[in-house]
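> have a look at this prediction, sequence included:
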Amino acid sequence: MLEGLDAQQRLFVVGHWSAATLTERRLIRCDDVEVSIPVARRLPLLACKLHAWLDRRDARADKRGSDGLDIVRLIETAQLDELAAGAAHNRELGQVVGWAAAAVLIDQSARVSRMISLHTDTPPPGAERVELLGSLLVDAINS
């Protein structure tokens, strides 16, 4: 099914399919109303956000700052052992997230930090912090 697709295309397909299908049910209560909603897991969300970063064009470069911030926050608040388990359970997802994390967070760490600084009101993590988060994610996925 994924033959003939490049790495970024596989990231899109696998990430969005996983976000739609690998969900957890959350029960929400408000007054007398109770609703069960599907919530995407963290690894598929990372795949979608990493794809968004890679896919942004110059006309939408301002969106990269918030994408970068979302990626950083998703990793900073993650349990790395849960991400590793998710990658072991869905190897294709783990492979594409590992590739994208290296391409974005390690290879473009200074750019991620700069885009967060330019396009959000949040103090950006330094390039070293972004690279460390990328390395931690890649190591967890490959463990």
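It's in.
> contacts and neighbour counts: CA atoms only from here.
Noted.
> now do the helices in this protein.
Using DSSP state H, the helices found in the chain span residues 7-21, 42-55, 62-76, 80-89, 91-101, 109-119, 127-142.
> so what does the second one touch, helix or strand wise?
Read it as helix 42-55. Packing partners of helix 42-55 (3 or more CA pairs under 8 Å, 6 or more residues apart in numbering; DSSP states H and E): helix 7-21, helix 62-76, helix 80-89, helix 91-101.
> then this one, side by side with the first:
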Amino acid sequence: MSGDVALVDSGDEAVSRLVRTASTLFATPDFKPTALVGGLAVTIRLATVHRATNDVDTVSEGDGPRNLALQYLSDAGAAASNRIEINGVNVDILATWPLPPSMDELPDGDLDRLFVLGHRWALDSATPVAVDVLSADGFTVAESGLLIVATTPALLACKLHAIADRRGPATPKRESDALDVVRLIGDLIRSDQQIDSLVAAPFDLAELVTTQVERWFIDEALRTARLAGAATAGTERFDPGDLSTLGRLLINRLASP
């Protein structure tokens, strides 16, 4: 085993498929600048497979990486309908753009600004990680090479936007969003370095994160506990009081790093 992170594969080999797909993307010379976000990135940063995920989500500098993947890497049938699939795995590539010099040029709405700042910061602050995927009996079944992965605080910002902004058919995904956010905050509050990086994030991103943590972990802690529990198919229960404590710990850390 040579990777920075080791993950134990699920019985259906979903994790190894995702890691191989991500490896194909990041081994392509012109597929950059890009960074992993979404469920696979959360799994890598937490170094544990805490829930199922079926997609590879990335953010990129402009449209170039998506156009490249669509033209040269995607399975033919998916590319014909303007979708990107690699060996049957769905790939989402979200274009981002350099942030403006002035906050006046950012969106006025808090959620819109959280989206723009969070996803761009996810790209700008991402770091390389090598991943090994192991079978249940400890044998290596996939090795990634270097993947560029969003940091824990950047993933938290992206996930807080997702859980707050979901509408219509996407609403059920709030369950996995809630579980991700709970796990990410639990990891984040243990690291002074990660707290400091969030405090120093562009513009008012730290304040926007604080606002959403107040909503989901204090004002609506019961709802978040139910959503997170549902994401585990009832195998784990979350106490709203514990979530409130977790949220307050992060808010206090951000206020006085």
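Okay, I see it. Everything numeric here is computed off the predicted structure, so don't read it as measured data.
> which of the helices of structure 1 sits closest to residue 34 of structure 1?
helix 7-21 (21.9 Å; CA to CA).
> now the spatially most central residue of structure 2: closest residue in space that isn't a chain neighbour?
Per CA atoms, centre = their mean, the C-alpha nearest to the average position across structure 2 is that of residue 38, at 3.2 Å. Nearest residue to residue 38 of structure 2 in three dimensions, chain neighbours excluded: residue 57, at 5.3 Å (CA to CA, 6 or more residues apart in numbering).
> can I take it that that neighbour is in a helix?
No - Residue 57 of structure 2: not assigned to a helix; according to DSSP: H, G, I helix; E, B strand; the rest coil it is strand.
> surely residue 27 of structure 1 and residue 38 touch.
No - counting by CA atoms under 8 Å, residue 27 of structure 1 does not reach residue 38; the two are 9.0 Å apart.
> okay, these two: which has more neighbours?
residue 38 (14 against 10; other CA atoms under 10 Å).
> please pull up the equivalent of that one in structure 2.
Alignment note (TM-score structural alignment): residue 38 of structure 1 maps to residue 148 of structure 2.
> OK, contacts around that match?
Applying CA atoms under 8 Å, 6 or more residues apart in numbering to residue 148 of structure 2 gives the contacts 26, 34, 35, 36, 126, 127, 128, 129.
> which residue is the nearest non-sequential neighbour of it?
residue 128 (4.4 Å).
> ok, whatever residue of structure 1 lines up with the one you found to residue 37 of structure 1 distance?
Residue 128 of structure 2 maps onto residue 25 in structure 1 when the alignment is built from TM-score structural alignment. Between residue 25 of structure 1 and residue 37 of structure 1 the computed distance is 6 Å (CA to CA, to the nearest Å).
> show the buried residues in the contacts of residue 148 of structure 2.
For the contacts of residue 148 of structure 2, a neighbour count by 16 or more other CA atoms under 10 Å gives the buried set as 26, 34, 35, 36, 126, 129.
> buried residues in the longest strand seen in structure 2?
Assignment by DSSP state E gives strand 140-149 as the longest strand of structure 2. Neighbour counts over strand 140-149 of structure 2 (16+ other CA under 10 Å) mark 140, 142, 143, 144, 145, 146, 147, 148, 149 as buried.
> which one in structure 2 is aligned with residue 129 of structure 1?
By TM-score structural alignment, residue 129 of structure 1 lines up with residue 242.
> now residue 95 of structure 1
Match for residue 95 of structure 1 (TM-score structural alignment): residue 207.
> how many other residues sit next to its match?
Residue 207 of structure 2: 18 neighbours (other CA under 10 Å).
> would you mind measuring from it to residue 175 of structure 2?
Going from residue 207 of structure 2 to residue 175 of structure 2 by CA to CA gives 24 Å.
> how far is stretch 241-253 of structure 2 from where the chain is centred?
Its chain's C-alpha centre and that of stretch 241-253 of structure 2 lie 21 Å apart, by CA atoms, centre = their mean, to the nearest Å.
> how big's the offset between that stretch and structure 1?
By mean CA distance after the TM-score superposition for structure 1, the fitted stretch 241-253 of structure 2 averages 1.1 Å away from its aligned residues in structure 1.
> for residue 111 of structure 1, which non-adjacent residue is closest in space?
residue 127 (7.8 Å).
> list the contacts for residue 94 of structure 2?
Here residue 94 of structure 2 is in contact with 57, 58, 59, 60, 66 (CA under 8 Å, 6+ apart).
> relative to residue 92 of structure 2, how far out is the first one?
Computed with CA to CA, the distance linking residue 57 of structure 2 and residue 92 of structure 2 is 5 Å.
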